[in-house]
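**Student:** coords please:
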Amino acid sequence: MELSEKHIAFIENSLALYGVENKDLKEDLVDHICTYIENQDADDFNMLYQQALQKFGGYTSFQNLQLETHHQKLAKQIITVNKLKFSAGFIVILLLVMSLVFQMMQWPYANAWLLGAILISVLIILPVHFYANYKKSIHKYS
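**Tutor:** The predicted structure follows:
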């Protein structure tokens, strides 16, 4: 069956009505449904559309896919935040060791190294840590 723009718009609108909000997911679902319908020999769009929905698990399956997509996006964000925390923590440890060495050798700028470690801890690591915990708590209940 050859699909028209009207059919494709109908599929997009029906997915939006049933709660599929993620743009990429919606495009993929429209593409899969259209491909399924176009590969069938029948000419009844409504029947083929219903078959396509049943084949792909129905609207509840689409909502579960959207939820899973949302969780994967959150997981990527958490991984990025954890990498940032690890990198900043490594720099803090390096600055603390440098400060200790400078203190033991009584070289100048030992306090500057210590101040740098404290500033990175307070201005980068703590806010990023609290932001990550905030994001986790929001998505835990959704």
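
**Student:** switch to C-alpha atoms for all contacts and neighbour counts from now on
**Tutor:** Will do.

**Student:** mind checking the longest helix of the protein?
**Tutor:** Using DSSP state H to define each element, the chain has its longest helix at helix 58-105.

**Student:** could you list every helix and strand in contact with that helix?
**Tutor:** Here helix 58-105 touches helix 110-120, helix 126-140, going by 3 or more Cα pairs under 8 Å, 6 or more residues apart in numbering; DSSP states H and E.

**Student:** highest average neighbour count across those?
**Tutor:** helix 110-120 (a mean of 17; mean count of other Cα atoms under 10 Å).

**Student:** between it and helix 126-140, how many degrees?
**Tutor:** 20 degrees (axes from the mean of the first three to the mean of the last three Cα atoms, to 10 degrees).

**Student:** which other residues reach helix 110-120?
**Tutor:** 88, 91-93, 95-96, 98-103 (Cα atoms under 8 Å, 6 or more residues apart in numbering).

**Student:** that helix: how far from the chain's middle?
**Tutor:** Relative to its chain's centre, helix 110-120 lies at 34 Å (Cα atoms, centre = their mean, to the nearest Å).

**Student:** what's near enough to touch residue 8?
**Tutor:** Counted by Cα under 8 Å, 6+ apart, residue 8 has contacts 30, 34.

**Student:** to check against the first, give me the structure of this:
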Amino acid sequence: MILTDEQIEYISINLEFYGVKQGELKDDLLDHICTYIEMGQFDDFTSAYKSALQQFGGHHAFTNIQRETFLEVHLHNYLKRKKVTYIAVFVTVLLFISGAIFKLFHWPGAMILLLFSFISLALFLLPVYLVQRYKNAERKFTSNH
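**Tutor:** Next up is the predicted model:
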């Protein structure tokens, strides 16, 4: 069965009606539904569309799919931010401890290491930490409302 542009538009509008708002997810679901309908042996569009909806768990499953996709993407971004924060902390602490040891033994380069540790703290670690706090507060605020 070959779908017309009107039928594809109908499916797209229904996906929005069922709560799928994310553009990329909506396009992917639209593509999967259209492929399912076109590959199947159906006589009419209505029965093919109903069968496709049932294949994907019904129209209620679309909001769950969007929610799970949203959480997966945000969890991935959250873990990336956490990793960057830990790396920044490690580098800053390593520079500071190295600078302190160099200063303690009066070795050359102590001030450079301490200077880089304070620059890392001011320009990298502190902004990363503040962004992390902001994102966590924003996530808590949106989950409460």
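
**Student:** which residues of the second structure does the longest helix of the first structure align to?
**Tutor:** Aligned by TM-score structural alignment, helix 58-105 of the first structure falls on residues 58-105 of the second structure.

**Student:** roughly how far out does the matching stretch sit from the chain middle?
**Tutor:** Computed by Cα atoms, centre = their mean, the chain-centroid distance of stretch 58-105 of the second structure equals 12 Å.

**Student:** now do stretch 25-44 of the first structure
**Tutor:** Worked out by Cα atoms, centre = their mean, stretch 25-44 of the first structure lies 27 Å from the chain centre.

**Student:** report the separation between the residue of the second structure most remote from its centre and residue 99 of the second structure.
**Tutor:** Most distant from the centre of the second structure: residue 106, at 47.8 Å, with distances by Cα atoms, centre = their mean. Applying Cα to Cα, to the nearest Å, the value for residue 106 of the second structure to residue 99 of the second structure is 10 Å.

**Student:** likewise for residue 52 of the second structure?
**Tutor:** Counting by Cα to Cα, the gap from residue 52 of the second structure to residue 99 of the second structure is 64 Å.

**Student:** same check, this time on residue 111 of the second structure
**Tutor:** Applying Cα to Cα to residue 111 of the second structure and residue 99 of the second structure gives a distance of 7 Å.

**Student:** cool, residue 83 of the second structure as well?
**Tutor:** 24 Å.

**Student:** neighbour count winner among these two?
**Tutor:** residue 99 (22 against 12; other Cα atoms under 10 Å).

**Student:** for the more buried one, which residues are in contact?
**Tutor:** Counted by Cα under 8 Å, 6+ apart, residue 99 of the second structure has contacts 109-114.

**Student:** kindly report the same for residue 1 of the second structure.
**Tutor:** Residues in contact with residue 1 of the second structure (Cα under 8 Å, 6+ apart) are 37-43.

**Student:** scan those and report the most crowded one.
**Tutor:** residue 37 (22 neighbours).

**Student:** whichever strand or helix holds that residue vs the first structure, mean deviation?
**Tutor:** Taking DSSP states H and E as the criterion, residue 37 of the second structure maps to helix 23-39. Once the two are superposed, helix 23-39 of the second structure sits an average of 1.6 Å from its aligned residues in the first structure (mean Cα distance after the TM-score superposition for the first structure).

**Student:** same question for stretch 64-73 of the second structure.
**Tutor:** Mean for stretch 64-73 of the second structure is 1.0 Å (mean Cα distance after the TM-score superposition for the first structure).

**Student:** can you give me the buried ones in that stretch?
**Tutor:** 65-66 (16 or more other Cα atoms under 10 Å).

**Student:** sorry, back to before: the helix holding residue 37 of the second structure: what's the following helix or strand?
**Tutor:** helix 45-55.

**Student:** list the buried residues of that following helix.
**Tutor:** For helix 45-55 of the second structure, the neighbour count (16+ other Cα under 10 Å) marks 45, 48-49, 51-53 as buried.

**Student:** one step back: mind checking which of the helices and strands packed on helix 58-105 of the first structure is nearest residue 30 of the first structure?
**Tutor:** helix 126-140 (27.0 Å; Cα to Cα).
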